[in-house]
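Asker: Quick one, structure for this:
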Amino acid sequence: MTVIIHAAVAYLVLLLAVRLIGRRMASMMAPFDIVVLFLFGGALMSAVLGNDHSMVAAISVVFTIGLMHIGVSALKRRSPRFGRVVDGTPVIIYERGEWHQDRMRDLRMLESDVMAAVRQNGLMRLEQVRYAIVERDGKVSIIPEGDD
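Answerer: Here you go, the predicted model:
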């Protein structure tokens, strides 16, 4: 039973840690970001399993984490406020020629990340961009000038 409780707590701790790290999507993660996430998971696994290295404990952990994920998803559907806490909200970081440096700092985003998204949208210059928005999943959406 303690394995199940530890797994549930570990899920919540990892969820909180991922929210604190920021919202870089997997394709934008630097190797350092990926290493940190793996280390978090590895560190918590030994705390979750403790000395119980049985197959039953491992299966219990997997099912507990799966059920926690389903429960959080259900809560997000029922409560938009909870969804904003867990997933965040879109954030405008560039608006009509002005960078919002404070927001970028909070999100740990660099101008070069935004410029990569600009180029991926077929634009070449920042002057062609009306808005750059960091979505909940960390993706940078670009709204070009002239789009209404």
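
Asker: For the rest of this, base every contact and every neighbour count on C-alpha atoms.
Answerer: OK.

Asker: what about residue 48, how many residues close to it?
Answerer: Burial of residue 48, expressed as a neighbour count using other CA atoms under 10 Å, amounts to 22.

Asker: Nearest residue to it in space, please, no chain neighbours.
Answerer: The spatially closest residue to residue 48, leaving aside those adjacent along the chain, is residue 6, at 4.9 Å (CA to CA, 6 or more residues apart in numbering).

Asker: longest helix in the protein, by residue count?
Answerer: Counting residues, the longest helix found in the chain (DSSP state H) is helix 55-78.

Asker: Flag every buried residue along that one.
Answerer: Judged by neighbour count using 16 or more other CA atoms under 10 Å, the buried positions of helix 55-78 are 57-58, 60-61, 64-65, 68-69, 72, 76.

Asker: Following up with a second sequence; could you model it the same way so I can compare the two?
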Amino acid sequence: MSQLLFPDSFGDIIRILISAPLMYFAVVCFIRLSGKRSTSQMNNFDWVVTVALGSLVGSGIILADVTITEALLAIGLLLFMQWCLTSLIVRSRFVADLAKAEPRLLVENGQILKRAASKERISEREIKSAVREAGLISLSDVQWVILETDASLTVLPKKDYSPQNDALANVRGF
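Answerer: Prediction:
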């Protein structure tokens, strides 16, 4: 039982006391260098990087056979790869199409597009919740609900919108 509660040696505690602050400050610096994208609302590949970062930080702090240098090198490489990919996405439509999902129209003129919602596995409850969060109380007040690439729902109330608006051009379903 004591093996579950206490480390094998005092050296393990010292290693954690040293590695945790070093890893923390290094990751903060890496995130700052890699830009806001690393901590923004996440799409699929941002999520993968975030989960991997958490695992690498934990490994560098807890595991004796993973050195701080190895963990920091892996973290730096992962963030550099994310930076390269996001740079390619901005420059190449082909890479963007491979890496990122398209936004999808889920509600049009107050009517839930059941086929689109089902395909995206978004329930009517989730749509109605987003409508409420947007300060509206009825689907009849909604022109469009769009599932964005980061899985957030954008609710656009009924106004003088035109489907030719630039921001709506890449939404699947228009």
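
Asker: hey, where'd the strands end up in the second structure?
Answerer: Counting by DSSP state E, residue ranges of the strands within the second structure are 104-108, 111-112, 142-147, 153-157.

Asker: Can you check which part of the first structure the first one sits on?
Answerer: Residues 91-95 of the first structure are where strand 104-108 of the second structure lands when matched by TM-score structural alignment.

Asker: The matching stretch vs the second structure, average offset?
Answerer: For stretch 91-95 of the first structure, the mean distance from the matching residues in the second structure following superposition reads 0.7 Å, by mean CA distance after the TM-score superposition for the first structure.

Asker: ok, the counterpart of residue 136 of the first structure in the second structure to residue 124 of the second structure distance?
Answerer: Under the alignment defined by TM-score structural alignment, residue 136 of the first structure is paired with residue 149 of the second structure. Note on residue 149 of the second structure: its distance to residue 124 of the second structure, by CA to CA, to the nearest Å, is 19 Å.

Asker: I would like the residues contacting the match of strand 104-108 of the second structure, please.
Answerer: Residues lying outside stretch 91-95 of the first structure but in contact with it, judged by CA atoms under 8 Å, 6 or more residues apart in numbering, are 99-101, 103-104, 130-135.

Asker: coming back round to it: turn the buried residues of helix 55-78 of the first structure into CSV, including distance to residue 91 of the first structure.
Answerer: Written out in CSV, the entries for the buried residues of helix 55-78 of the first structure read as follows (distance: CA to CA, whole Å):
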residue, distance to residue 91 of the first structure
57, 41
58, 39
60, 38
61, 35
64, 33
65, 29
68, 27
69, 25
72, 23
76, 19
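
Asker: Now do the contacts for residue 65 of the first structure.
Answerer: Remark: with contacts taken as CA under 8 Å, 6+ apart, residue 65 of the first structure is in contact with 7-8, 11.

Asker: Kindly provide the distance from residue 151 of the second structure to residue 44 of the second structure.
Answerer: The gap separating residue 151 of the second structure from residue 44 of the second structure is 9 Å, by CA to CA.
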